[in-house]
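A.B. asks: here's my sequence, what's the structure:
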Amino acid sequence: MIKEFEIRADYNRDTIVIYQAYNETIAKSAIMNQKFSAPFSFNRMTWIKPSFLWMMERSNYGQKPGQECTLAVYIKREAWEKALSKAVLTSPEKRVYPNPGSWEKEFRKAEVHVQWDPERNIKGSKLAYRSIQVGISRYLIEEFNEEWIVKIEDYTPLVKKILNFARLGEYDKAKKLLPNEKVYPLPTELAHTIGATI
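C.D. replies: Sure thing, here's the model as predicted:
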């Protein structure tokens, strides 16, 4: 049974894939250098998402201005879990913060934000369970860029193929091209920190 709050991702023993969408200038530079560089902003929060279909919803399959290119960023699992351990939810969920005052203090100084949004299916419809997105603050972005990233792949051609099948109503063909995402295992304490269903 699918739990309401759990991480689903494409991962192996060492890495987890997260998705981001950028304009062509930022994306081409990232693919060529295998890290981000200007005009990528190191002065504001960057959001990373392990759900491919949630990224597709956010970027409208690369149709939104400035989000034409989809990148699959492979980061170290220990770095991913480090980020989660520093995370504070973007709202004072009672299941995590019985005292709203303590959430407010933690949120103000948080280096990482976590938000749970309704997961999407191939047609873009909301599902009954959630998908995580993680905001890396400017205090950690340099570390994310220099130490966490293992490789960056261009998924833009894949996104276009999936979109073309979807537009033709050939959803079964589109689904076969989706990344293989499975439930990501979390230690109990880490699950509690981010409000995941245990």
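
A.B. asks: C-alpha from now on. contacts and neighbour counts both.
C.D. replies: Will do.

A.B. asks: scan this protein for its longest helix.
C.D. replies: helix 156-167 (DSSP state H).

A.B. asks: check which helices and strands that helix sits against.
C.D. replies: strand 69-76, helix 171-176 (3 or more CA pairs under 8 Å, 6 or more residues apart in numbering; DSSP states H and E).

A.B. asks: and this one, please, so the two structures can be compared:
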Amino acid sequence: MTIPIRQIRAVYDDNTIRVYQAYNNAIADSALANGTFVSPPFKMERMTWIKPSFLWMMYRSGWGKKDNGQNRILALDVSREGFEWALNNSLLSHQAKEFKDKEAWLKIKKATPVRIQWDPERDLDLTPLEHRAIQIGITNEAVDLYVNQWIKQVTDVTELAAKVKSLVDSNQYSQATSLLPIELPYLLSQETANKIGAE
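C.D. replies: Presented below is the predicted three-dimensional model:
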């Protein structure tokens, strides 16, 4: 079965959808203790990127080994209502190319709290695939909503990442695949799909 080029795939149920982020020990421990991010150590004023794809998170963080700032992988179950609010209040990063007037683009960008990027999905070797994975960058009011309303549960999946990586390193691909979170296509309204360029 051919996977559409731009499609959201995720672990989700009727109420929540799972996204991933990688942080240092201080932020991860604080989030796990409090059930959401707390500032400090989390910085509310920075743009934060959430990713529904486990393997794209592994690529971005180097399986949690890239650097000390990304050595803990967190799975965050966020409300579907919040997730869809983010999509509907977003701007596609690549739309910048469509603007000849840079000032106009910066004004729209500043007024839009969510940025969407579609980057090549990855396989177990972290090789880029034809189809894309969504990255959602949230800033300003969206960060406040994410931290204070959307996040329902925080789980540390650093150990899972290490297990999968160790199986990949020993060429045990079927066992590694069996440990991966089961990410299914996430259905969107036509309006939302159009907004974010999904198929």
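
A.B. asks: before we move on, the earlier item: so what touches the longest helix of the first structure?
C.D. replies: 61-62, 68-71, 122-123, 171, 173-175, 177-178 (CA atoms under 8 Å, 6 or more residues apart in numbering).

A.B. asks: and Ala22 of the second structure, what does it touch?
C.D. replies: Taking CA under 8 Å, 6+ apart, one finds 57, 61, 64, 69-74 in contact with Ala22 of the second structure.

A.B. asks: that one looks like it's in a strand, true?
C.D. replies: Yes. Counting by DSSP: H, G, I helix; E, B strand; the rest coil, Ala22 of the second structure is part of a strand.

A.B. asks: my guess is Ala26 of the second structure contacts Pro41, does it?
C.D. replies: Yes. With contact defined as CA atoms under 8 Å, Ala26 of the second structure counts as touching Pro41 (6.7 Å).

A.B. asks: ok, Leu180 of the second structure - contacts?
C.D. replies: With contact set as CA under 8 Å, 6+ apart, Leu180 of the second structure has these partners: 54, 164.

A.B. asks: repeat that with 10 Å
C.D. replies: 54-55, 124, 160-161, 164 (CA atoms under 10 Å, 6 or more residues apart in numbering).

A.B. asks: which residue is nearest the middle of the first structure?
C.D. replies: Closest residue to the average C-alpha location of the first structure: Lys49 at 0.6 Å, with CA atoms, centre = their mean.

A.B. asks: trace that residue over to the second structure, please.
C.D. replies: Matched to the second structure by TM-score structural alignment, Lys49 of the first structure sits across from Lys51.

A.B. asks: Lys107 of the second structure versus that match, what's the distance?
C.D. replies: Distance, Lys51 of the second structure to Lys107 of the second structure, using CA to CA, to the nearest Å: 26 Å.

A.B. asks: likewise for Leu87 of the second structure?
C.D. replies: 19 Å.

A.B. asks: ok, the two, which is more surrounded?
C.D. replies: Each of Leu87 of the second structure and Lys107 has its neighbours counted (other CA atoms under 10 Å); Leu87 has more, 19 against 10.

A.B. asks: sorry, back to before: now the buried members of the contacts of helix 156-167 of the first structure.
C.D. replies: 61-62, 68-71, 122, 171, 174 (16 or more other CA atoms under 10 Å).

A.B. asks: reformat the residues you listed as a markdown table; add distance to Ser102 of the first structure.
C.D. replies: As requested, those are arranged in a markdown table below (distance: CA to CA, whole Å):
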| residue | distance to Ser102 of the first structure |
| --- | --- |
| Tyr61 | 38 |
| Gly62 | 39 |
| Glu68 | 39 |
| Cys69 | 39 |
| Thr70 | 37 |
| Leu71 | 36 |
| Ile122 | 38 |
| Tyr171 | 46 |
| Ala174 | 45 |
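
A.B. asks: cool, thanks, talk later.
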